[in-house]
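Chemist: The following block contains a protein sequence and its predicted model.
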Amino acid sequence: MQAATARRYGGPEVMAIETVARPEPGPGQLLIRVAAFGVTRGDARIRAVDVPRGMGLMVRAVFGLTRPRRPIPGREFAGEVAAVGEGRAGWSLGMPVMGITDGMTLGAGAEFCVVSAAGMVRPIPPGLDVTHAAGCLFGLIAAADFLIDQMALQKGERLLVNGGSGAVGAAAVWLGVHLGARVTATASAANHEFLCSLGAAATNDYRDGLPQGPFDAILDVPGTLPYARARPLLTPEGRLGLMTADLLPQLGAAIRPRRGGHRLSCGIVKEKPEALDRALSYLEAGYRPKITILPLSEIVEAHRLASSGHKRGNVVVTLEDAG
């Protein structure tokens, strides 16, 4: 099968296309024929070990100390069931499915991947095309985990999404509006119309400084608004979600989440089947991410976009040109 691969750590140029052996499903697993897969900022960070300070050694311990242990990247996918492992009923060959690969196994960036049938995989809802199915879950699951589970965003509150134009930020803007919050979002001026289309009540160009508060909740997606900068913008009982934080601030937030009346949240997004089901409910409610679609032959460009920090919405790679 054809697969996108990264045999060493580095920039987008380390991405290649190779012919590799097709995986086979074991007991309780599904073999997915991948039609499209997402390329996220997280994928780009793993490829380059471009991670917050203090996290590099941990990332290498998981994914490979000197070179990638799992050379096929990618976690978000959409396609169809190609084979069903022993002991798994309820799945039929050819069933359209979408999901996220198990744990840190990666592997979605190929013509076929294997996932647990009891894990993060579901039938594609009616009316959702395969490219949107492949590029929507990461952002929605992460945004909901922070805004709902960690920050308990309430109707009528003022929310600031710092970095609102990427996969997670755009999902957070839409979700904040969906939950009844008044949302302000930061991004470059070129993305302000896009943010308004998601329902943002106000926009701010990050190059012009910080927006005027106060805010009941702030979600910092790119890691440019630590507590010291965010504190003047928060209400006396405001909450700050640090999605991309250095190791020491993460440890500090875990040990002492309360700072006066403020509460800090950070850490790994919880990926579990119920989080996937919640994301699907938002798709049924009308969320559709902005998608940039590229063929597998342009995998280097896909990773360049994901690494840029200025992409609008999500990047999805299709497998139509593979083979």
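Modeler: Arrived safely.
Chemist: Please count neighbours and contacts with C-alpha atoms only from this point.
Modeler: OK.
Chemist: What segments of the stretch 151-300 of the chain are helices?
Modeler: 167-178, 192-197, 227-230, 247-255, 273-284, 299-308 (DSSP state H, counting those that start in this stretch).
Chemist: And the last one, what does it pack against?
Modeler: Judged by 3 or more CA pairs under 8 Å, 6 or more residues apart in numbering; DSSP states H and E, the packing partners of helix 299-308 are strand 15-19, strand 29-39, helix 41-48, strand 314-318.
Chemist: how about 7 Å then?
Modeler: strand 29-39, helix 41-48 (3 or more CA pairs under 7 Å, 6 or more residues apart in numbering; DSSP states H and E).
Chemist: what angle sits between it and strand 15-19?
Modeler: Going by axes from the mean of the first three to the mean of the last three CA atoms, to 10 degrees, helix 299-308 is angled at 140 degrees with respect to strand 15-19.
Chemist: take the one below as the second:
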Amino acid sequence: MKAATARRYGASDILRVEDLPRPEPGPGEILIRIRAASVTTADWRLRAAAFPGGLALIGRLVAGLWKPRHLVPGSDVAGEVVALGAGVDGFAVGQRVVAVLGHGGHAEYGLATAKGAVAPIPEGMGFDEAAALPFGGLTALEFLRDVAKLRAGQEVLILGASGGVGAYAVQIAAALGARVTAVAGPGREVFLRGLGAERVLDYRRDEIAGRFDLIFDTVGAMSWPESRRLLGEQGLFLPLNFGLRELGHLLWAKLSGGPRMALHVSGDSRAGLESLLALWREGRLRPVIDSRFALEDIAEAHLLVETRHRAGAVVLEIGA
């Protein structure tokens, strides 16, 4: 099978497309013929060992000290079930599914854990749309619904609102009934209003003003001290990415009283995927795709993701 590989850490040009053996499903596993896969912020950080501030050593201990622990990158995929391992039920060969693999997704075939984050793709949704959902959608859902416990009528500020997570955060916050102020680059107003933002600010030009119940920073644009002037007394600052600085700020927030801060690392689950797909069926969430690339052009896809100036997901189209 064709697969993208990262045999060492480095710039996007270290990625290669190679012929590798097709994996076979073990007990409790599903083999998926992958038709589309996302290239996410996590993918380029793992490829480049570009871990958030102060966490480089911890990141390498987890991802591989001298080279990536997993040869084939990629996590979020959509495709067809082609084989079932022993003990798997609830899935059938030929079924269309969306899944979070953890690794090995930028290839023609990949293995999913049947009890993990894998769910049937609903009728009317394409493979590319399905693959565009998990990273941004699951992250936004967990941070907003489960961590922030966002409620109808609350004021939320979303920084990096047009990015891979932000484009879903705007939609999910609006679906939860919040009033959304979205901050992004120039030329994004029509796009973000179409996703549900009530107010759109250009970070290069506009000053952020107002009082918010929640600030969700998806790109590391704001610090805890900066957030305090914008948060209500019980407001919450929720950064997606964090390093040692944010750990110090978290302690400061707990000791100082007033507006709060929380740090969280999101996970992946079938229940989360099913929640996203339910929102799609209700017309309250749509997959957002910035660009599509062939597997052979994966280096260019990584370069685009690294710019952090995209509108939604970057998708690899793998096979017909």
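Modeler: Cool, the structure landed. Source: prediction; values computed, not measured.
Chemist: TM-score for these two?
Modeler: TM-score for the superposed chains, counting by TM-score structural alignment, normalised by the length of the second structure: 0.95, backed by 318 aligned residues with a CA RMSD of 1.6 Å.
Chemist: So which of the helices and strands packed on helix 299-308 of the first structure has the densest surroundings on average?
Modeler: Of all those, strand 29-39 has the most neighbours on average by mean count of other CA atoms under 10 Å, namely a mean of 27.
Chemist: Check the mean deviation of that one from the second structure.
Modeler: Its aligned residues in the second structure lie a mean 0.5 Å from strand 29-39 of the first structure after superposition (mean CA distance after the TM-score superposition for the first structure).
Chemist: what helices or strands is that strand leaning on?
Modeler: Using 3+ CA pairs under 7 Å, 6+ apart: strand 29-39 of the first structure touches strand 76-84, strand 112-116, helix 130-135, helix 299-308, strand 314-318.
Chemist: can you give me the angle the first one makes with strand 314-318?
Modeler: By that I understand strand 76-84 of the first structure. Using the same axes, to 10 degrees: strand 76-84 of the first structure against strand 314-318 is 40 degrees.
Chemist: And for the nearest residue to Leu195 of the second structure once chain neighbours are set aside, the neighbour number?
Modeler: Excluding its sequence neighbours, the residue lying closest to Leu195 of the second structure (CA to CA, 6 or more residues apart in numbering) is Gln171, at 5.4 Å. Gln171 of the second structure has 27 neighbours, counted by other CA atoms under 10 Å.
Chemist: Just to confirm, what residue in the first structure is aligned with Gln171 of the second structure?
Modeler: Here Gln171 of the second structure is matched to Trp174 in the first structure, going by TM-score structural alignment.
Chemist: Would you mind measuring from Ser92 of the first structure to Ala170 of the first structure?
Modeler: To Ala170 of the first structure, Ser92 of the first structure is 34 Å away according to CA to CA, to the nearest Å.
Chemist: More neighbours: which of those two?
Modeler: Set side by side, Ser92 of the first structure and Ala170 show more neighbours around Ala170, with 28 against 13, by other CA under 10 Å.
Chemist: got JSON lines for the helices and strands packed on strand 29-39 of the first structure, with mean neighbour count and distance to Ala36 of the first structure too?
Modeler: Formatted as JSON lines, these follow (neighbours: other CA atoms under 10 Å; distance: least, CA to CA, whole Å):
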{"stretch": "strand 76-84", "mean neighbour count": "25", "distance to Ala36 of the first structure": "6"}
{"stretch": "strand 112-116", "mean neighbour count": "24", "distance to Ala36 of the first structure": "10"}
{"stretch": "helix 130-135", "mean neighbour count": "27", "distance to Ala36 of the first structure": "6"}
{"stretch": "helix 299-308", "mean neighbour count": "20", "distance to Ala36 of the first structure": "12"}
{"stretch": "strand 314-318", "mean neighbour count": "27", "distance to Ala36 of the first structure": "4"}
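Chemist: So what does Thr224 of the first structure match up with in the second structure?
Modeler: Thr224 of the first structure maps onto Ala221 in the second structure, by TM-score structural alignment.
Chemist: how many neighbours does that match have?
Modeler: Neighbours around Ala221 of the second structure, by other CA under 10 Å: 11.
Chemist: Then Ala285 of the first structure?
Modeler: By other CA under 10 Å, 10 other residues sit near Ala285 of the first structure.
Chemist: Ala174 of the second structure now?
Modeler: Neighbours of Ala174 of the second structure under the rule other CA under 10 Å: 22.
Chemist: same deal with Pro123 of the first structure?
Modeler: Counted with other CA under 10 Å, Pro123 of the first structure comes out at 16.
Chemist: Check Ile291 of the first structure too.
Modeler: 20.
Chemist: what's the answer for Arg88 of the first structure, then?
Modeler: Residues near Arg88 of the first structure, counting by other CA under 10 Å: 15.
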